[in-house]
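K.L.:
The sequence and its predicted three-dimensional model are supplied below.
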Amino acid sequence: MTYSMTAFARRETEIEAGTLSVEVRSVNHRYLEPSFRLPDTLKPVEMSLRERLKKQVKRGKVDVQMRFYLAQTEAGLDVNLDRLQALGGALDKVRQTILDSAAPNALDLLQWPGVLAEANVDMDQVFAESKSLFDTALKDFLAHRQREGEELAAALRERLDGIETIVAEVRKEVPEWVETFRDNLRAKAQQLSVDLEPERLEQEVVLLAQKADVAEELDRLDTHCQEVRHILKAKGAVGRRLDFLMQEFTREANTLGSKATNSRVTQASVDLKVLIEQMREQVQNIE
């Protein structure tokens, strides 16, 4: 199964204590690089979420953002009178010492830590719900990566078909090259008024045929195509293996071009390089 390294998922749920939301997104990266942004109240679950992610994802720069909005209950808006009186006494001392100090307004006083009574929140439940929500979002995230991965695999197979077609066409023309070499040598000999002996002619034809022999390159291109198809059916992260094969494809296409003895082979080498480069760009997105 082929997975893409780019994906996005978002989930939100209402719980007794408030609202939890999580976003998971990723882009290409050579290794797995997770980044978590959680509020302080959810920091205790970060390690567990990281472990969950590492079990499912092998490559990519993955950003996870989780938010927790506390429900506004009546208990959450109660004023802690003891705390407020203590704060007022402290402010009186400040004004006695610094006569021109400005008095805070009511909103400033409510924002002082401990003045508003905190709601009684069961954090164990919040932690459990946050893990469950992350698991759901991670499932959506992986499904997105799988859908895109299948599209990438289809694009690769289409290019492989093109490469195999070019290889088959060149292979079909190879037997004709020997006769072409022989005809060209005879024509040149006639132009130069040279009496070319049959044995010498055949020796020259053999030398030219050896220099232009591309059977090995064609065989390796076919083998690489078969290996890519095999890898696309394999489980786990396959992007690096595919990236290596793209280098091998390029090497064979270059060698084929360097041995070209006619415009058809030169054009075949160029067409191969175009298809290989298109595959290489797609492979960069595969996990």
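P.N.:
Cool, the structure landed. Numbers count the residues shown, from 1 in each chain.

K.L.:
contacts, neighbours, all on C-alpha from now
P.N.:
Will do.

K.L.:
Distance from the longest helix anywhere in the chain to the middle of the chain?
P.N.:
Determined from DSSP state H, the single longest helix within the chain is helix 123-191. The chain centre lies 16 Å from the centre of helix 123-191; the measure is Cα atoms, centre = their mean, to the nearest Å.

K.L.:
other SSEs contacting that helix?
P.N.:
If you count contacts as 3 or more Cα pairs under 8 Å, 6 or more residues apart in numbering; DSSP states H and E, helix 123-191 packs onto strand 7-15, strand 18-27, helix 46-56, helix 198-211, helix 215-232, helix 263-283.

K.L.:
if we go to 6 Å?
P.N.:
Secondary-structure packing of helix 123-191 (3 or more Cα pairs under 6 Å, 6 or more residues apart in numbering; DSSP states H and E): strand 7-15.

K.L.:
buried set for the strand it packs on?
P.N.:
7-12 (16 or more other Cα atoms under 10 Å).

K.L.:
which other residues reach it?
P.N.:
Residues outside strand 7-15 that contact it (Cα atoms under 6 Å, 6 or more residues apart in numbering): 19-26, 137, 140-141, 144-145.

K.L.:
between those residues, which is nearest residue 159?
P.N.:
Nearest to residue 159 among those: residue 145, at 21.2 Å, using Cα to Cα.

K.L.:
how many neighbours does that closest one have?
P.N.:
Using other Cα atoms under 10 Å, residue 145 has 22 neighbouring residues.

K.L.:
next up, a second structure to put side by side with the first:
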Amino acid sequence: MAVYSMTGYGCATAGAAANSENPSFSGVGVTVELRSVNSRFLDLAFRLPDDLRGLEPALRELIGGGFRRGKIELRLAGQREADNHWPQPSPEQLMRLAQLEGTVQTWLPKAPPLSVHEALNWCRGASAAEKLDEPALEAARQAIVALREARAREGERLVGVLMERIGRLRELAAQAKPLLPAVVQRQQQRFLDRWNEALQMAGAGQAVSEESQRDRALNEAAAFAIRIDVAEELSRLGAHLDEIERLLKAGGEIGKRLDFLIQELHREANTLGSKSAALELTGISVEMKVAIEQMREQVQNLE
């Protein structure tokens, strides 16, 4: 299953070509544009002409069936191939127009009669208004398909970026593991050196034997080693990376789950930094946080 980004653009036009055989409708079409950016939920905004406001519920249902998350803006506009493409008025239209003109002149005797240009404009507008609903919905369906394809392409690119960051975090974890024994050994030797210095300063009148003091120093070093041990954090970090990689390969609506796992990665990297007793581990922790932050920015764009 594909992984979809919430960022994309889709556009489609319907109506003009499909109705080219109908002289009263030829040259009239509908263009639908869909723009999508990231959002925690599905947030829809519509920019519709006044005569097509009634299509909003149907358009909302179409978009809701194709997407689960993202801020999506739909723009719909009617278009004509040329302003000089005039319709062929039907007798029914002309009869209706004549009745309306007669009614107006009955109440407004000074009203001027309709010109041919005004009559043709009225017929063209009436024909388009009657026949734009279905082309608008068809254009919306095509635009939704185009937007899904664009979001899939962007999602594929984001998966590549995330897999690269996962590889980088695994490298950093692998660099940290060999450093732990050396750090513990250095700290143990440091404790012993300090105890030896303390014994020399105290002189021979010490009531506690040198061997006992050495054992105490070793115990302190062991306790410190437990406090700075980050093996558990590295193990959990590796498990989170495995789960992220599994979700990316499985695909689907994984954005919210990945967002939670990124927070867990941040937690482990912060703990690693707080326990760090060596400059090398501190540097690794900082690099991990940078890579995780880069992943978080990308994950926020996934559906």
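P.N.:
Here it is on my side, so go on. Remember, predicted model here, so these are calculated numbers, not experimental data.

K.L.:
quick one: TM-score?
P.N.:
Superposed pair, TM-score by TM-score structural alignment, normalised by the length of structure 1: 0.83. Supporting alignment: 275 aligned residues with a Cα RMSD of 3.1 Å.

K.L.:
re earlier: and the longest helix of structure 1, how far from structure 2 on average?
P.N.:
Superposing on structure 2 places helix 123-191 of structure 1 at an average distance of 1.9 Å from its equivalents, by mean Cα distance after the TM-score superposition for structure 1.

K.L.:
which among the contacts of strand 7-15 of structure 1 end up buried?
P.N.:
19-26, 137, 140-141, 144-145.

K.L.:
could you measure residue 50 of structure 2 against residue 293 of structure 2, distance?
P.N.:
As judged by Cα to Cα, to the nearest Å, residue 50 of structure 2 and residue 293 of structure 2 stand 45 Å apart.

K.L.:
corresponding residue for residue 174 of structure 2 in structure 1?
P.N.:
By TM-score structural alignment, residue 174 of structure 2 lines up with residue 168 in structure 1.

K.L.:
so what's its match up against?
P.N.:
By Cα under 6 Å, 6+ apart, residue 168 of structure 1 lies in contact with nothing.

K.L.:
Could you measure from it over to residue 38 of structure 1?
P.N.:
Going from residue 168 of structure 1 to residue 38 of structure 1 by Cα to Cα gives 56 Å.

K.L.:
Residue 110 of structure 1 too?
P.N.:
Distance, residue 110 of structure 1 to residue 38 of structure 1, using Cα to Cα: 25 Å.

K.L.:
do the same with residue 133 of structure 1
P.N.:
Distance, residue 133 of structure 1 to residue 38 of structure 1, by Cα to Cα: 14 Å.

K.L.:
Between these two, which has more neighbouring residues?
P.N.:
In terms of neighbours (other Cα under 10 Å), residue 133 is the more surrounded of residue 133 of structure 1 and residue 38; the figures are 20 against 17.

K.L.:
Structure 2: which residue goes with the more buried one?
P.N.:
Counting by TM-score structural alignment, residue 133 of structure 1 corresponds to residue 139 in structure 2.

K.L.:
Contact partners for that match?
P.N.:
12-14, 32.

K.L.:
Apply 8 Å and report the result again.
P.N.:
Neighbour list for residue 139 of structure 2: 12-14, 30-32 [criterion: Cα atoms under 8 Å, 6 or more residues apart in numbering].

K.L.:
Residue 69 of structure 2 too?
P.N.:
Listed by Cα under 8 Å, 6+ apart, the contact set of residue 69 of structure 2 reads 6, 38-43, 303.

K.L.:
repeat that with 6 Å
P.N.:
Shown in contact with residue 69 of structure 2 (Cα under 6 Å, 6+ apart): 41-42, 303.
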